[in-house]
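Colleague: task: produce atomic coordinates for the following.
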Amino acid sequence: MSEQATHAPDLEQIEQLALAALERLPAAFRAHLGDVVIRVEDFADDELLDRMGIEDPFELTGLYFGRPVGEKSSSDSGTLPDMIYLYRRPILDEWADTGVSLEALVTHVLVHEVGHHFGLSDADMHALEDAAG
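Modeller: Below is the predicted model:
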């Protein structure tokens, strides 16, 4: 058995799954994601969890920071780039609990956060996820 098969995927492996999912999105969406930074961390930090009213760090698998595309303006110059955070440990926990493939789960979380970037409804996010699947 390979060493990779005996260890949980690390931050870099989750990031590679996310980047592959991003590449599968329709070109019309990818064209507006060039400046979005994708970060993978083990958990959201305590300050963020407190601000969001989340007590269990395993409840947050991903988060979008930024302004949706339709709300951007030229006065946004000099602001930090939009960011999508994926949280590895909660994703792995959900993976173990659901039996869904890790690739499908990372795609699901990423698409949900991309949806926030575009200001999409849940129905639109599901359609985008189907296109990226």
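
Colleague: only C-alpha atoms for contact and neighbour calcs from this point on.
Modeller: Fine.

Colleague: okay, now Ser73: neighbour count?
Modeller: Ser73 has 9 neighbours, counted by other C-alpha atoms under 10 Å.

Colleague: an error on my part: the question was meant for Val40.
Modeller: Residues lying near Val40 (other C-alpha under 10 Å) number 21.

Colleague: tell me how far it lies from Glu12.
Modeller: The spacing between Val40 and Glu12, counted by C-alpha to C-alpha, to the nearest Å, is 8 Å.

Colleague: now find how far off-centre the host helix or strand of Glu47 is within its chain.
Modeller: Assigned by DSSP states H and E, Glu47 falls within helix 46-52. Relative to its chain's centre, helix 46-52 lies at 18 Å (C-alpha atoms, centre = their mean, to the nearest Å).

Colleague: and after that helix, which helix or strand comes next?
Modeller: Towards the C-terminus, the helix or strand next in line after helix 46-52, according to DSSP H and E, is strand 62-65.

Colleague: elements contacting that next one?
Modeller: Counting contacts by 3 or more C-alpha pairs under 8 Å, 6 or more residues apart in numbering; DSSP states H and E, strand 62-65 packs against strand 83-87, helix 102-118.

Colleague: the structure of the following sequence is requested for comparison with the preceding one:
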Amino acid sequence: MEMDADAFEKLVVDELDRLPDDMVDGLDNVVFVVEDRPEDGSLDLLGLYDGLALTERGGYGMGELPDRIVIYREPHLTECESDEELRDEVHTTLVHEIAHFYGIDDDQLHELGWA
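Modeller: The predicted structure follows:
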């Protein structure tokens, strides 16, 4: 599947806007970033939460750099064959990475069907 960076970023923003308010309202000091690929160049990773989960923020306070949720364009395009499948996968990736912000680990995500 092919999609340029601008169109993919718009799709990510659209999917982020569709998430339930109670999921995104609690996001504090988090930025969403779209990148082509992970630093190692692999196509295996769809997204990444880079930060400190809420459950681990004992001394977290003012002046902290924002946590980042990174969505990788090329791995998504490699994984998906249609626009609908791409939207679903981006949605799932956003939920997965936001869950890490809230301290939900991969085992819990598997139990919930999101990993």
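
Colleague: could the helices and strands packed on strand 62-65 of structure 1 be laid out in TSV, adding mean neighbour count?
Modeller: Output for those, formatted as TSV (neighbours: other C-alpha atoms under 10 Å):
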stretch	mean neighbour count
strand 83-87	24
helix 102-118	22
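
Colleague: out of these, flag the one nearest Thr61 of structure 1.
Modeller: For Thr61 of structure 1, the closest of these is strand 83-87, at 5.0 Å, according to C-alpha to C-alpha.

Colleague: report the distance from that closest one to the chain centre.
Modeller: Relative to its parent chain, strand 83-87 of structure 1 has a centroid offset of 5 Å by C-alpha atoms, centre = their mean.

Colleague: so how far is Ala53 of structure 2 from the spatially most central residue of structure 2?
Modeller: Taking C-alpha atoms, centre = their mean as the criterion, Leu94 is the residue nearest the geometric centre of structure 2, at 3.6 Å. Noted for Leu94 of structure 2: a distance of 15 Å to Ala53 of structure 2, by C-alpha to C-alpha.

Colleague: same check on Arg68 of structure 2?
Modeller: Noted for Arg68 of structure 2: a distance of 11 Å to Ala53 of structure 2, by C-alpha to C-alpha.

Colleague: same question for Gly47 of structure 2.
Modeller: 16 Å.

Colleague: more neighbours, these two?
Modeller: Neighbours per residue, other C-alpha under 10 Å: of Gly47 of structure 2 and Ala53, the larger number sits with Gly47, 24 against 17.

Colleague: my guess is the more buried one contacts Ala99, does it?
Modeller: No: using C-alpha atoms under 8 Å, Gly47 of structure 2 is not in contact with Ala99; the gap is 12.0 Å.

Colleague: go ahead and confirm Arg89 of structure 1 touches Asp42.
Modeller: Yes: under the contact definition of C-alpha under 8 Å, Arg89 of structure 1 touches Asp42, with a separation of 5.2 Å.

Colleague: more neighbours: the two, which one.
Modeller: Arg89 (22 against 18).

Colleague: counterpart of that one over in structure 2?
Modeller: Aligned by TM-score structural alignment, Arg89 of structure 1 pairs with Glu74 of structure 2.

Colleague: residue contacts, its match?
Modeller: Under the criterion of C-alpha atoms under 8 Å, 6 or more residues apart in numbering, the neighbours of Glu74 of structure 2 are 36-37, 43.
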